[in-house]
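J.: only geometry, no sequence info:
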């Protein structure tokens, strides 16, 4: 199966299925002598792992990462980094009801049509279980970016029609500390309580709900991104849209910008007290002409409601006969609380890759 690798210089390849022995990732292109904090990598995986709270799936996985290669004496060696995460709590019997029946809005039909075979146990390779490998790789990318003072932070900015107010970030760690005080991972405490109550009510009714994650990239230097096909926002968009259940991506002013006049939308250049060029506003979302301009990069990612609902729905079987299916097993009523570290990881992978590529853009 093609399409399992991402990035050019900082490149990852993930492998494994939801109900296989393990999932994992190989990172190629990470510079040597980067200090690797295993506790930090595990803490990132802990934010994504299942079974965290009443508003997430109750599948119990420790997501304990094993580093098999590429690290010596606590530092990267410049060789491929292999990371493995065993699957510990598979319950394949939970999926015996859909061996020959297609679940609505899942990848069952498309995989069967494309390959002539599919792993019905949790969707196999199409399962969001695969994203744990991305988070592990993204943690390495974030450690690399931290050496340059670049921070990638995100939070849940909406659940259904409940929207958090816009939040300014002065300190990345303070933002993360505030976000982690609640199980929905929203940095606004009052909105978080509303979101949690709504998700819990939806869960009890056997239904699911979508939401949005807003991500900020702080202290990104000017010049990352390529001018035509590898624009920075294009690569960020591809990264986000590769995440399970993502149905939308917008950066800066996004779709609202289409309703503004140019005189309102233009980001006027100024020089700050440090003599640095910046803009009065940031409708560009930190990216102009596909290249970072030094302002904070801000984008939003929209997640659809989880397709598996605990209600009976009409469908068809592999022969096209009418059938009925009802969700079973352990599933998230809303993916966005666990999607926060995935969004951060994919953003970090994009920025790390473009940072490495940009080092060769000017003869020094």
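T.: That came through, no problem. Remember, it's a predicted structure, so these values are computed and weren't measured experimentally.

J.: going forward, measure contacts and count neighbours with C-alpha atoms only.
T.: OK.

J.: Please enumerate the helices of the stretch 1-150 of the chain.
T.: Counting by DSSP state H, counting those that start in this stretch, the stretch 1-150 of the chain has helices at residues 38-48, 108-115, 131-146.

J.: Quick check: which of those helices is buried the most?
T.: Stretch with highest mean neighbour count among the helices of the stretch 1-150 of the chain: helix 131-146 (a mean of 25; mean count of other Cα atoms under 10 Å).

J.: Can you name the next helix or strand after that one?
T.: Using DSSP states H and E, the helix or strand that follows helix 131-146 in sequence is strand 151-159.

J.: that older thread, reformat the helices of the stretch 1-150 of the chain into CSV and put distance to residue 9 next to each item.
T.: Output for those, formatted as CSV (distance: least, Cα to Cα, whole Å):
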stretch, distance to residue 9
helix 38-48, 21
helix 108-115, 30
helix 131-146, 12
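
J.: Could you point out which of the ones you listed sits nearest residue 194?
T.: Residue 194 lies closest to helix 38-48 among these, at 20.7 Å (Cα to Cα).

J.: how distant is the closest one from the center of its chain?
T.: Computed by Cα atoms, centre = their mean, to the nearest Å, the chain-centroid distance of helix 38-48 equals 14 Å.

J.: which other helices and strands contact it?
T.: If you count contacts as 3 or more Cα pairs under 8 Å, 6 or more residues apart in numbering; DSSP states H and E, helix 38-48 packs onto helix 131-146, helix 336-358.

J.: by contact count, what packs against the first one?
T.: If contacts are counted by 3+ Cα pairs under 8 Å, 6+ apart, helix 131-146 sits against strand 11-16, strand 22-28, helix 38-48, strand 81-86, strand 151-159, helix 336-358.

J.: can you redo those as a markdown table with distance to residue 303?
T.: Formatted as a markdown table, the helices and strands packed on helix 131-146 follow (distance: least, Cα to Cα, whole Å):
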| stretch | distance to residue 303 |
| --- | --- |
| strand 11-16 | 22 |
| strand 22-28 | 23 |
| helix 38-48 | 15 |
| strand 81-86 | 25 |
| strand 151-159 | 9 |
| helix 336-358 | 7 |
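
J.: CSV for the helices and strands packed on helix 38-48, including distance to residue 247?
T.: Converted to CSV, these look like this (distance: least, Cα to Cα, whole Å):
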stretch, distance to residue 247
helix 131-146, 16
helix 336-358, 13
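
J.: Second structure for comparison follows:
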């Protein structure tokens, strides 16, 4: 369906060439300062037309808050967010050839099979225009997470085609054992990532190689895929709902719902299968920053990617999302019509030769939506637990309380 989340719920709407796209966000905490200025930066990072290696579709993607705030403060009621489509070109799709053929690797055929009807232009709901609502909602979630818990979420490009930021080696088949990669996860920020537009890979040499590769495929009227890596720092421990809503399962759900995604791996990922358990295990050590609301323990290594048993352990959470080459290319392709007749389709329209650079803020947004929803679930559980008499004969539960120091103090005192 078009709704994501349980406690922090986001419902997106709109097709690629309709009048507007956007979302309704329910569950936003009341009393938080919020204006369009808090949301627009991420919208601008996602927008088309950013460079010569992205789609030339010229959309400003200006977000408008329609409800849920007053005098720049959230009311606790649903927040409606709208972005007008200003540069639709339905004529790119309204020709006889395009009407006859389901585009290869697009959703034209599957949407028609499912609904019996499909949007006549663009990708409809399968278009990346749908992600505007996700990014807008994610910006709201991020602001709350940052203010309430100091959570930082940063995504960046780590590969395009066969060009890698950290290529696998016999010594480091997984980046999780590469000290340079782990150091980058500790310090990377969005300002650094955006210094390397248009690719958003935080290394000048790798950026140049990736940009040249994308331009090469663009000039061939072809496309190429790649990988976005995301790190979540300062995430409270205890988040995740085993057994079926484990935190990494919800992150995978969120990421694989993004258009054009084809893979998800967390922590050591598939490369971790190539190292023994004696290397892969994450021994526990005392946390150096242990304080109110912070875990007492941390791990010496982080092959788990900050999640163990489906629950966050307080270490940085990091994962990779694989994006396929965009389906629409300018080359003629042999395929069949809706009436099963063989023919040749040469697609028209304005499309990215590689979606990876513009996917970065989308990945960040979906990560924020998962974390805030999981956080609200855990806070509800802890509030209910705090009303009970404290247990004396178990490991002190109050030592691992998520976030709220006042709640922790109340639980410690048994009030």
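T.: Done, it's in. None of the values given here were measured: they were computed from a predicted structure.

J.: With respect to residue 269 of structure 1, which of the helices of the stretch 1-150 of structure 1 lies nearest?
T.: helix 131-146 (26.5 Å).

J.: Next, the angle strand 151-159 makes with the closest one.
T.: Helix 131-146 of structure 1 runs at 130 degrees relative to strand 151-159, counting by axes from the mean of the first three to the mean of the last three Cα atoms, to 10 degrees.

J.: okay, now the aligned residue in structure 1 for residue 244 of structure 2: neighbour count?
T.: In structure 1, the residue matched to residue 244 of structure 2 (TM-score structural alignment) is residue 229. The tally of other residues near residue 229 of structure 1 (other Cα atoms under 10 Å) stands at 10.

J.: and if you look at residue 58 of structure 1?
T.: For residue 58 of structure 1, using other Cα under 10 Å, the count is 15.

J.: In contact with it, which residues?
T.: Each residue near residue 58 of structure 1 by Cα atoms under 8 Å, 6 or more residues apart in numbering is listed here: 50-52, 330-331.

J.: go on, residue 193 of structure 2?
T.: With Cα under 8 Å, 6+ apart, residue 193 of structure 2 has these contacts: 156, 200-202.

J.: Please apply the same query to residue 278 of structure 1.
T.: So residue 278 of structure 1 contacts 269-272, 293-295 (Cα under 8 Å, 6+ apart).

J.: Just the ones in strands from those residues, please.
T.: Taking DSSP state E as the definition of strands, these contribute 269-271.

J.: would you turn the residues you listed into JSON lines with distance to residue 286 of structure 1?
T.: Formatted as JSON lines, those follow (distance: Cα to Cα, whole Å):
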{"residue": "269", "distance to residue 286 of structure 1": "13"}
{"residue": "270", "distance to residue 286 of structure 1": "14"}
{"residue": "271", "distance to residue 286 of structure 1": "16"}
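
J.: which among those gets closest to residue 135 of structure 1?
T.: Checking those one by one against residue 135 of structure 1 (Cα to Cα), the nearest turns out to be residue 269, at 36.1 Å.

J.: and the closest one, what is it in contact with?
T.: Residue 269 of structure 1 sits in contact with 277-280, where contact means Cα under 8 Å, 6+ apart.

J.: can you list contacts of stretch 4-14 of structure 1?
T.: 15, 23-30, 130, 133-134, 137, 349-350, 352-353, 356-357.

J.: What range does that stretch cover in structure 2?
T.: Going by TM-score structural alignment: stretch 4-14 of structure 1 matches residues 2-12.

J.: Endpoint to endpoint, the matching stretch covers what distance?
T.: 6 Å (Cα to Cα, to the nearest Å).

J.: go on, stretch 309-328 of structure 1?
T.: Start-to-end, stretch 309-328 of structure 1 (Cα to Cα) is 8 Å.

J.: can you check stretch 327-338 of structure 1 too?
T.: Per Cα to Cα, stretch 327-338 of structure 1 runs 20 Å from first to last residue.

J.: same check, this time on stretch 234-247 of structure 2
T.: Using Cα to Cα, the two ends of stretch 234-247 of structure 2 sit 15 Å apart.

J.: got the buried residues for that stretch?
T.: Of the residues in stretch 234-247 of structure 2, 234-241, 246-247 count as buried by neighbour count, 16 or more other Cα atoms under 10 Å.

J.: Can you add distance to residue 278 of structure 2 and secondary structure and give those residues back as a markdown table?
T.: Shown next, in a markdown table, are the buried residues of stretch 234-247 of structure 2 (distance: Cα to Cα, whole Å; DSSP: H, G, I helix; E, B strand; the rest coil):
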| residue | distance to residue 278 of structure 2 | secondary structure |
| --- | --- | --- |
| 234 | 27 | coil |
| 235 | 27 | coil |
| 236 | 27 | coil |
| 237 | 25 | coil |
| 238 | 25 | coil |
| 239 | 27 | coil |
| 240 | 26 | coil |
| 241 | 28 | strand |
| 246 | 25 | coil |
| 247 | 25 | helix |
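
J.: And those, which is closest to residue 382 of structure 2?
T.: Nearest to residue 382 of structure 2 among the buried residues of stretch 234-247 of structure 2, with distances taken as Cα to Cα, is residue 238, at 10.3 Å.

J.: Since that was my last question, I'll sign off now.
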